[in-house]
Each structure stands twice: as structure tokens, then as C-alpha cells.
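# here you go, sequence then predicted model.
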Amino acid sequence: MSSQPADSTPERSRIRVAVVFGGRSSEHAISCISAGSVINALDPEKYDVVPIGITTDGRWVLESNEGGRLALGPAGELPAVTGDREVALSPEADLVVSEPGAVPTRLGEVDVVFPVMHGPWGQDGTLQGLLELSGVRYVGAGVLSSAVGTDKMFMKLLFAAQGLPVLPWVLVRPGAWERDEAAISEAVASLGYPVFVKPARAGSSFGISRVDRPEDLGEAITEAQRFDPKVLVEAAAEGAREVEIGVLGGLDGKEPRTSAIAEITVDAAHTFYDFEAKYLPEQNTALQVPADLGDAVAARVRQFALEAFAALDVEGLARVDFFVFDDGRVVLNEVETMPGFTATSMFPRMWAASGLEYPELLDHLVALALARGTGLR
């Protein structure tokens, strides 16, 4: 990587993409794994990739270009951002690297940032706001849609306001359980057991518990609050099938399009689609693409996915998750504005099944970011 101004080197014939990952959230390791896959798949003939990791204490550092270093270990070891070559993004969208005892080095201007960030302090509009202030183009949803898409409470309120079907839920604000356990217990009982207790602003199934008995509710709320002081208790979609679909923004004024629909099945080793089922190399999770839904149900899933994408004002990409009941009802679960990009992640796999392979998918996302410009839009 050259230390000269970027526009004076032959590398400027390539698009400079800063892949930003890691961060302060509980999803730090998953972000690293996703970023490793993205780094490996970005064509070096087209892109000058600059990997920037954010440590768990919030420092930005220049990371290795070896995406394999960010992979899940053979025994399930989780990667993390390390290093002491600190990086700053200047108001001119230049990257400046500072090393202990050395003169800061200017790496040059960034064309686009690919924020492979999951969870708070990255996926929730905070990083997007920084990039907007810096006038830097970036992949994915903007400030507001990122923030709403990360907070399950506001997401559900917005979907309900748009007439989209969601499961009934109860909000437990910070300190509310301690102040009035009886009132919350009564509200949750009205949902009917079992319920799922979730951190409102966490992903990757961290902190989620299935609760079958009222006496276990307090423990589940405490567990969820390890990840977020604001907690959502949601009615269980008993007997429903879990399906997902990808939405991808259109270039040159074209409308967003949807991928093949996938169905996830988890065997009895897991009571729900938890962290281990999602990310660890087991044989307990199966993905069927395309899902066997029937034309009418599939059409509803596609329509609701596009409506949810529009309701959140998402740009670029989203994965939309649904519950499908035996009677044909389709209920919206959530929208992921920066879905996982690991080797086993559903979003790339659904698009591959739709004829758009991983490298071409990344090309499309970078092209979308470059085309939309900066500022209000």
C-alpha cells in the first residue's frame, strides 16, 4: 500500500474501498468474520482494499489484508481486531495512519467505505453519521434507517404504522422490571407463553432466551440486559416456518429487487435459531433455497419485503425475515440493514441461488454506493 497521495499512483486506476469492521458491540467477532469474507471476495484487479478494524475500545487501526486471519477458527475460536497502527479519516476523506514513534502517513483518498458492521456503534447509524459528516460514500442504509433497523422497538412501531403484520410484544425499559415486576409479568402473560426475550438493539441472537414459564421471565430479562438495557418480550410464533429473503437496491433508477426465498430449519439440538446454530460449524441447521412455499405465500413474502424496505427507507441492501404459518399467514420478524456476510450467511447464499454470485453481489453494492452520492437524497 503506497504512502504517497493516492491520485499520484497507478493504484488509483482501481476503486479504493475501505472495509470497516469490528467495533464495540457484542457482535465484534461476527463483524470480523463477515469482513474477512468480503475482503477475500473483492476482486484485487478492480479494488484497492484498505481493511480498517475498530477495536473493542473504539480505536481505528489498519488491519491485515489477509482476510483469512479474520476467519472463524477450526474449534470455533472467534477473531478480534488487533494492532497499533491507528487510522484517522480526515474531512477530505483521506486516511492517515499513525504509528508509535513515527511520522503520520497519508494513505490517500477513499472512494467508498464498506461498513461491515453489526450491532450498536456501527450498524445503528453512528458510523453512517460520521461518514455523512465526512462526505464519504458508503455501502448500505443511511443514518435513520440504520438506527431504526437496529432498534427492534422502533422497527416494530414503524412497521405497524405502515400496516405490516408483526407479532405482539411488550417493551421492558431500563429499570422497569425492578420497579414493577407485577405489571410487566401481567403484560407478558397477555402474550401467552412461550415468549422470546430479546435485547432491543443486539443481533446474532446474543442475549435471546425462549421462556416457557412465568417464573423464568426475570432471569431471561436479566440475561438480555447484559447486552442492552432495553428489552423486548415477543410472542412466540409457535409452529411457524422461518423464511428469509434478500432485497437489493436497483442501479440507474431501477426498482429494488428480491432474491430467492430461503427457509431455515433447526433441529432439536437448538430450541431456536441461536448463535451456535447460525455461526458454528455444526450439522444442526439446514437452508432450503428456494423455500417450498407455494406461489401465493411467496408473493406475499416478496411484497411485504419490498414494503418493509421502503418503510425503513433502506438503501443498498437488506435481509428481511418472516414467520410463515400453516394457514398461509405471513408475519414480518425483522429487517437486517447489514446482514451477515460470512461464508454461511443467508444473504449471499440467497443471491447466489438467484444467479448473483458473491463477487458480483459485492460489485453491485459498491456501484450502488458510488452512484448515490453524498448529502441529502
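All right, it came through fine. Numbering: from 1, shown residues only.
# when you work out contacts or count neighbours from here on, use the C-alpha atoms and nothing else.
Fine.
# so where do the helices sit in the protein?
For the chain, the helices defined by DSSP state H occupy 28-41, 126-134, 143-150, 152-161, 176-179, 181-189, 217-225, 275-279, 295-311, 346-353, 358-372.
# and these as a markdown table, adding distance to residue 324 and mean neighbour count?
Below are the helices of the chain laid out as a markdown table (distance: least, CA to CA, whole Å; neighbours: other CA atoms under 10 Å):
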| stretch | distance to residue 324 | mean neighbour count |
| --- | --- | --- |
| helix 28-41 | 27 | 25 |
| helix 126-134 | 33 | 18 |
| helix 143-150 | 21 | 24 |
| helix 152-161 | 17 | 18 |
| helix 176-179 | 32 | 12 |
| helix 181-189 | 23 | 15 |
| helix 217-225 | 26 | 20 |
| helix 275-279 | 20 | 17 |
| helix 295-311 | 8 | 18 |
| helix 346-353 | 17 | 22 |
| helix 358-372 | 27 | 18 |
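# turn the ones you listed into CSV, including distance to residue 16.
Formatted as CSV, those follow (distance: least, CA to CA, whole Å):
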stretch, distance to residue 16
helix 28-41, 12
helix 126-134, 15
helix 143-150, 23
helix 152-161, 33
helix 176-179, 48
helix 181-189, 50
helix 217-225, 39
helix 275-279, 30
helix 295-311, 28
helix 346-353, 22
helix 358-372, 10
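# nearest spatial neighbour of residue 347, chain-adjacent residues omitted?
Spatially, and ignoring its direct neighbours in sequence, residue 347 is nearest to residue 246 (5.8 Å; CA to CA, 6 or more residues apart in numbering).
# okay, now the one to match up with it:
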Amino acid sequence: MKKRILLLAGGQSGEHEVSLSSARSVLNALPEEHFEVTPLVISKRGRWLPPEGTALALGQGAAEDGGELVLHGVSRAGDYDVVFPLLHGPMGEDGTVQGLLTLAGIPFVGSGVLGSAVSMDKVVAKDVLAAHGIPQVAYRLVTRGAWRANPEAAMGAARELGYPLFVKPANLGSSVGISKVRAEEDLTAALDVAFGLDRRVILEAMTAEKPRELEIGILGNDAPIASPVGELRFDAEFYDYHTKYTEGEATMHIPADVPAEVAARVRELALTAFRALDCAGLARVDFFYVERTGELFLNEVNTMPGFTTTSMYPKLWEAGGLGYADLVTRLVELATEDR
């Protein structure tokens, strides 16, 4: 019998359009003889759209906000074997939708509430990974309330890290809201941008020289496996939103041209991080590699990475011998395993 899959896409985060692109790829790639896939788009206001609204959103871009009630889709989800919450960022990848589906008793692709929530918040994830001895760049947390009450404390934290540094919203992906700050006089503007997107912001030190960016895919539940290591190359100062989503601005190299011992260490650290954060199903783990010194720093763990046919995560597994349709099939199987 065909597996009935409810594919959730869109969502309320700044990565709404990225999610729609991923969903279009899944819909076009899955073999109809094995799957009966029903898409359901969540608008930017959190409405679970009816079929006509979903079709419009997937055909023409962002979802319109007219439509059905916020939680109407939950009752519909119970009609399916598995839900694929192909949602990126807050209100989708952060444990909120995972909690809803868990309460409803519906199997779903990806990490559960704990793994999703902890991995989404860059600061909490880094705190957990630090406890497991995983190397990372130095970082500091600044909250919106603390910044308003005592801006000098945030300035002091930045001075401790040293300039230049990065300012990032703690709970967004796709490089949304990230600024490279070269001097103290630019810090306030960067924090204003980040606090406009999240009440928690992370300050991150830079490596001594521009690192190479390595990425690896993890697949599995209690016995996860790692893909070949890939590398992103680009001319921009860092992997910002424009570079990430503008064709030709960045290139993927799979497998990455790194020494065998570096690739092995990346796989080891990625699997350790996956288990430490209680991830399940899938994750893409990103690293900085300083070639001159051989240093590796874990950058972040994405529990629902971009999933177009040209995205890094599916390409990593394609290099590992698992094609796009087979990869999604495996994720559906993992969703129904006892965890």
C-alpha cells in the first residue's frame, strides 16, 4: 500500500520561501507508486491553508493569509501515515510543531521536541556541545532585555571576543539577520537587526583566518550514519543569505578535498553532536576548518536542512549512494521506528 504523507511547508519564520522551495522538490521527486503525498502550506500568519490556498502558494510563491483556522490542519494530519514537517526556523523546526504532532500521536520525520528545540537555539546548542568537548569558536549570549537595560555589558562581551565578530539571531537559519561587525561603532546597528528577528542574539568570535566551510549529513535515529564530507566555496566574506540563495555565488564540492584524517574527525564530531542534542531522522552539521592549523570548529546543527534536489544535504547523500527519492523513503521509514 502507498504511504500517505502529509507534507507541511511554509511556516511563520523568515525562511518561509525556502521551505516552499524544498516542498516543491519533494513533491516533484517522490515516486507516485510508493507515496500519496498531500501538501499543506502554513501561511506566514500561522494559518493552515485549504487545498486551493496551498496550491496557489506552491505554484506562485509565499502563501496568502486567507484560509482556514490555525489548528484545522491537525485534525487532517491524523488521516496520514507520516507527517513531513518540511519547515525551517522558528514555529516549525524548533519543537513547536513537533510537540503538536507528538500530542496528536502522529509519526513525523525528523527530531522530536527536545532535539528540535535545543538545536534551534544556537546558544543552548553550543552550551550542550561544549559539555561534550566539541570544539567551537568563542561566543556570548545577549538578550534583548539585557541590551536595553545595560548596553555596556553587551559592548564588554564583544570586546572580550574581539573584533571583527559575527552577530546572529539565536533562533534563525539560512543566514537570516547575520552581520559581520568590524568595529564597536557598528555593533548597535547589527544588534538592532538581530533583535528585530529574535529576543536572543549570539555574538561569535571569528577564526584567526578565513576558514573553509565543511558540511556533513547525518541519517538515522539511535544508530545514525554519516555521509561523505562536502565543502562550500564562495568569494563573499561569509556565507550570507544572498550568497546562499543566489545561483552561482557558491559552489559545492563533494567529497571535500581534505585529508582523510580531517574527514574522519568531521564524521566523528558530527555523530557525537547528533547524539548529544538528541537528534533523530536527519541533520546537517556544519564546520569551520582552518587549513593552516588543522583546527575544526563545529558551527551549527540543522535538524531540517534545505531539501531541494540541489541542496547540500540531499547532494551529500547522493554522493553516498542514496538518491533523492530513496533518501525521502528512508526518512519516512525512520519516522515510524520506535525511538
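Cool, got the structure. Quick caveat: nothing in here was measured; it's all calculated off a predicted structure.
# report the TM-score for the pair.
The pair, once superposed, lands on a TM-score of 0.93 when counted by TM-score structural alignment, normalised by the length of structure 2; 335 aligned residues with a CA RMSD of 2.0 Å.
# can you find the partner of the residue nearest to residue 347 of structure 1 in structure 2?
Using TM-score structural alignment, the equivalent of residue 246 of structure 1 in structure 2 is residue 217.
# what does residue 206 of structure 1 give?
Per TM-score structural alignment, residue 206 of structure 1 is aligned with residue 176.
# count the neighbours of that match for me.
For residue 176 of structure 2, the tally of surrounding residues (other CA atoms under 10 Å) stands at 19.
# nearest the middle, which residue of structure 2 would you pick?
residue 302 (3.3 Å; CA atoms, centre = their mean).
# that one matches what in structure 1?
Using TM-score structural alignment, residue 302 of structure 2 lines up with residue 336 in structure 1.
# before we move on, what about residue 253 of structure 2?
With TM-score structural alignment as the criterion, residue 253 of structure 2 pairs with residue 288.
# surely that match is in contact with residue 264?
Yes: using CA atoms under 8 Å, residue 288 of structure 1 is in contact with residue 264, at 6.7 Å.
# check contacts around the residue nearest to residue 347 of structure 1.
258, 259, 260, 261, 317, 318, 319, 320, 347, 350, 351 (CA atoms under 8 Å, 6 or more residues apart in numbering).
# distance to residue 61 of structure 1 added to those residues, as TSV?
Shown next, in TSV, are these (distance: CA to CA, whole Å):
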residue	distance to residue 61 of structure 1
258	36
259	35
260	37
261	38
317	26
318	27
319	29
320	32
347	28
350	32
351	32
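# quick check, nearest of the residues you listed to residue 108 of structure 1?
residue 317 (27.6 Å; CA to CA).
# so the closest one versus residue 56 of structure 1, what's the distance?
Using CA to CA, to the nearest Å, one gets 26 Å for the distance from residue 317 of structure 1 to residue 56 of structure 1.
# the more surrounded of those two?
Counted by other CA under 10 Å, residue 317 of structure 1 and residue 56 do not tie: residue 317 has more neighbours, with 25 against 17.
# need the counterpart of that one in structure 2.
Checking TM-score structural alignment: residue 317 of structure 1 goes with residue 282.
# tell me who's in contact with that match.
Residue 282 of structure 2 touches 110, 111, 217, 218, 219, 220, 303, 304, 331, counting by CA under 8 Å, 6+ apart.
# just give me which of these are shared by structure 1.
Contacts from those that recur in structure 1, judged by both residues aligned by TM-score structural alignment, their matches' CA atoms under 8 Å, are 110, 111, 217, 218, 219, 220, 303, 304, 331.
# wait, the last one touches residue 280, no?
No: between residue 331 of structure 2 and residue 280 there is no contact under CA under 8 Å: 9.7 Å.
# touching both of these two, which residues are there?
With CA under 8 Å, 6+ apart, residue 331 of structure 2 and residue 280 have common neighbours 110, 219.
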